[in-house]
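Enquirer: coordinates for the following, if possible.
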Amino acid sequence: MSNVAALSFPLSPDVQAALAEWLRHLGSERRLSPRTLVAYERDTRQFLAFLATHRGEPPALAGLADLTPADLRAFLSERRQHEIGNRTLMRQLAGLRSFARFLERTERGEAAAFTTVRGPRITRTLPKPLPVNAARAVTDADLRAGEDKPQWVLMRDAAVLSLLYGCGLRIGEALSIPRKDAPIDGRDSVTVVGKGNKMRSVPVLPQVSRAIADYLALCPYPLPPDEPMFRGAKGGPLSPRIVQLAMQTLRGALGLPASATPHALRHSFATHLLGRGGDLRAIQELLGHASLSTTQGYTKVDAARLMAAFDAAHPRARAR
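Expert: Reported below is the predicted structural model:
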């Protein structure tokens, strides 16, 4: 079933009320992002639409308590037939389990089947940071001087990429910074809103501040204080897709692999700090990771890089 069809699928009144209350709970108390809430609602509606076909009748709350592990496995199997990957299936299963726990806590019934089905295995891929020289190069506006683009656009792209690498920001965090919070004129930090609407303050290097100031001096559009400071070619808020395309151009110019994305600059920020002896807890705070285990993934990246250098250079390694 398509995403549009899933969202428009009619639900029984009791299921509709429970779903709406659950989403409000996730948004207000769990502070999940709007994007996550949309995904959870779509996934849950998709599952309920599947049940209507699978069981031959629209599901009601009372019927959810009668679900079996076989019903869940049938749903996952049906999704796989649509070439849905394991990571998406894990997200769908996580959302359904959250909904089931909510139903139990609010005494709307039990749905034990959700906790008994094991999710698909996910092969965890390590972040792929850029080499230091390449990460520096992509933040240099002069590298694209020959392109048929206005100078303010080239300076804008360089400023955004400087924020991603120099501060370790997610692309959405960088593009949502309002003009009034621009880290210029001696302001050496910037406050960003991360996942779950959690705010954090991140130090800003002088080079990053200069890149932003250079862009702001050239931007031809008015920048209201409370609106995003990065603007698109027609004056609206800058789209993440434009930044991705700029990075794609830089990949070609520098001969970088497809893994060199805007988000890879955030990985590079963390990995390069660790390589210089940065404290893992401090890097966790800078990145806005809720769990230290997420940040610890970068230690594996750095260890892998060190082992590669060891194997290439150490005399005993070459003798193995």
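
Enquirer: every contact and neighbour count from this point should use C-alpha atoms.
Expert: Will do.

Enquirer: can you map out the helices along the stretch 1-150 of the chain?
Expert: 3-8, 13-28, 34-55, 61-64, 69-81, 86-105, 113-116, 132-137 (DSSP state H, counting those that start in this stretch).

Enquirer: just checking, what packs against the second one?
Expert: Of the remaining helices and strands, those touching helix 13-28 by 3 or more Cα pairs under 8 Å, 6 or more residues apart in numbering; DSSP states H and E are helix 34-55, helix 86-105.

Enquirer: and this one, so I can compare the two:
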Amino acid sequence: MLKELKLFLQYLAIERQFSPETLKAYQQDLKLFAQFCQSELGDFNWTDVDANLIRAWLSQLYDQKLAATTINRKLSSLRSFYQFLINNHFANQNPFADVQVKQHPQHLPHYFREPELATLFATVNAQKTPLKERNVALLELLYGTGMRVSEVANLTLNQIDFDRETIHVFGKGGKERFVPLGSYAKKALLNYINGLRQKLIQQYHTDHNVVFINRLGGPISSGGIEYILKQVMKATGLGNEMHPHMFRHTYATDLLNNGADLRSVQELLGHANLSTTQIYTHISREQLQADYRKYFPRASHE
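Expert: Just a heads-up that it's a prediction; the model follows:
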């Protein structure tokens, strides 16, 4: 049982080139399902899984009050795993092939309004911390490029072309794209790389090309980036939870609100499917409706 799981994870890492975060999610989904099967069946093989067992497992997930999106992600992991087993002659059928959970209405992604962005950048630029240069560069890059937090955490110096003002991004599943580097992000990055970053690398004798580093000169993790942003948000007094992905949502929404083509935004974000990008058009329409009701005299009753 463990042999097939190990081979599947190797396949995802080597052939599919999934990120460490994605691999961890797959491993966790499969591990928890295996633990459930053991609790129900004792010793088991992957081929022992049937519709009755899947229904019992789904019932447990519902009892845990997990979101439909979370359950569907787990189903997707198991569906992919069993397809791998079939392709490699470990199984004859995929018991998850037709199992689906009805999605709830899609929630619109949270994004920053212009006054909130202004407050965020004013706050980070007013920081007294020795790591201010890094934090400013981090915010400018997240908002100015729409990169995922994992892409920013793994960003290396040789991916940035300051002359051509582009960044070579390695996204999900090993997909590559080039994103423009705007003047604000470029200035903040150069200031940080030639100043604080160089100083910390020399001080702690570290030798690597990762752009964003911690106070000891080592590469910073995705969790570390999230912690930095939470501290900045706390200092603003805005009182909202801030996640790195909100900068990506804001980047996409601002592009569309200012007339960018949907296909161009899809390319910049690295979305495989246009339907993923289209969620941001709903945000834009929502804002248009709000502005219409607020500013147009005949939009509502007296």
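
Enquirer: mind checking the helices and strands packed on helix 13-28 of the first structure for the one nearest to P203 of the first structure?
Expert: The stretch from those with the least distance to P203 of the first structure (Cα to Cα) is helix 34-55; that distance is 26.8 Å.

Enquirer: helix or strand for the alignment partner in the first structure of R177 of the second structure, which one?
Expert: Superposed on the first structure with TM-score structural alignment, R177 of the second structure falls opposite R200. When elements are assigned from DSSP states H and E, R200 of the first structure belongs to strand 199-203.

Enquirer: who are the packing partners of that strand?
Expert: Secondary-structure packing of strand 199-203 of the first structure (3+ Cα pairs under 8 Å, 6+ apart): strand 189-193, helix 280-287.

Enquirer: how near is K65 of the second structure to S59 of the second structure?
Expert: Distance check for K65 of the second structure against S59 of the second structure: by Cα to Cα, to the nearest Å, it reads 10 Å.

Enquirer: no no, H243 of the second structure
Expert: In this structure, H243 of the second structure lies at 31 Å from S59 of the second structure, with Cα to Cα as the measure.

Enquirer: please apply the same query to H271 of the second structure.
Expert: With distances defined as Cα to Cα, the gap from H271 of the second structure to S59 of the second structure amounts to 32 Å.

Enquirer: comparing those two, which residue is more hemmed in?
Expert: H271 (16 against 12; other Cα atoms under 10 Å).

Enquirer: do you know how far the most centrally placed residue in the first structure is from H267 of the first structure?
Expert: Taking Cα atoms, centre = their mean as the criterion, R170 is the residue nearest the geometric centre of the first structure, at 7.0 Å. Distance from R170 of the first structure to H267 of the first structure, counting by Cα to Cα: 10 Å.

Enquirer: returning to that earlier point: could you count how many residues lie near the match of R177 of the second structure?
Expert: 14.

Enquirer: picking up where we left off before, a markdown table for the helices and strands packed on strand 199-203 of the first structure, including distance to G166 of the first structure and mean neighbour count?
Expert: Output for those, formatted as a markdown table (distance: least, Cα to Cα, whole Å; neighbours: other Cα atoms under 10 Å):
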| stretch | distance to G166 of the first structure | mean neighbour count |
| --- | --- | --- |
| strand 189-193 | 11 | 18 |
| helix 280-287 | 11 | 17 |
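
Enquirer: make TSV from those and add distance to D157 of the first structure to it.
Expert: Putting these into TSV (distance: least, Cα to Cα, whole Å) gives the following:
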stretch	distance to D157 of the first structure
strand 189-193	18
helix 280-287	21
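
Enquirer: and of the ones you listed, who's closest to A253 of the first structure?
Expert: helix 280-287 (28.4 Å).

Enquirer: tell me the residues of the second structure aligned with that closest one.
Expert: So in the second structure, the equivalent range for helix 280-287 of the first structure is 262-269, judged by TM-score structural alignment.

Enquirer: the matching stretch against the first structure, how far on average?
Expert: For stretch 262-269 of the second structure, the mean distance to aligned residues of the first structure following superposition is 0.8 Å (mean Cα distance after the TM-score superposition for the first structure).

Enquirer: tell me how far that stretch lies from the chain's centre.
Expert: Taking Cα atoms, centre = their mean, to the nearest Å, one finds the center of stretch 262-269 of the second structure at 16 Å from the center of the full chain.

Enquirer: what is in contact with K65 and S59 of the second structure at once?
Expert: Residues touching both K65 of the second structure and S59 by Cα atoms under 8 Å, 6 or more residues apart in numbering: none at all.

Enquirer: aligned partner of F33 of the second structure in the first structure?
Expert: Structural correspondence for F33 of the second structure with respect to the first structure (TM-score structural alignment): F47.

Enquirer: roughly how far does the closest residue to that match other than its chain neighbours sit from G85 of the first structure?
Expert: Distance criterion Cα to Cα, 6 or more residues apart in numbering; nearest residue to F47 of the first structure, sequence neighbours excluded, is F75 at 7.0 Å. Between F75 of the first structure and G85 of the first structure the distance is 14 Å, computed by Cα to Cα.

Enquirer: looking at these two, which has the bigger crowd around it?
Expert: Residue environment comparison for F75 of the first structure versus G85 gives the larger neighbour count to F75, 18 against 12, counting by other Cα under 10 Å.

Enquirer: the more buried one maps to what in the second structure?
Expert: In the second structure, the residue paired with F75 of the first structure according to TM-score structural alignment is W57.

Enquirer: cool, and F230 of the first structure?
Expert: Residue-level alignment of F230 of the first structure against the second structure, with TM-score structural alignment as criterion, gives F212.

Enquirer: surely its match and A153 touch.
Expert: Yes. Using Cα atoms under 8 Å, F212 of the second structure and A153 qualify as a contacting pair, with a distance of 6.6 Å.

Enquirer: okay, the two: which has more neighbours?
Expert: Comparing F212 of the second structure with A153 by other Cα under 10 Å, the one with more neighbours is F212, at 25 against 21.

Enquirer: report the separation between P203 of the first structure and L286 of the first structure.
Expert: Taken as Cα to Cα, the spacing of P203 of the first structure relative to L286 of the first structure amounts to 8 Å.

Enquirer: show me where the stretch 151-300 of the second structure has helices.
Expert: Per DSSP H, counting those that start in this stretch, the stretch 151-300 of the second structure has helices spanning 183-192, 198-203, 222-236, 245-257, 262-269, 274-295. These are given in chain order.

Enquirer: highest mean neighbour count out of those helices?
Expert: The highest mean neighbour count among those, using mean count of other Cα atoms under 10 Å, belongs to helix 245-257: a mean of 21.

Enquirer: right, I'll call it a day here.
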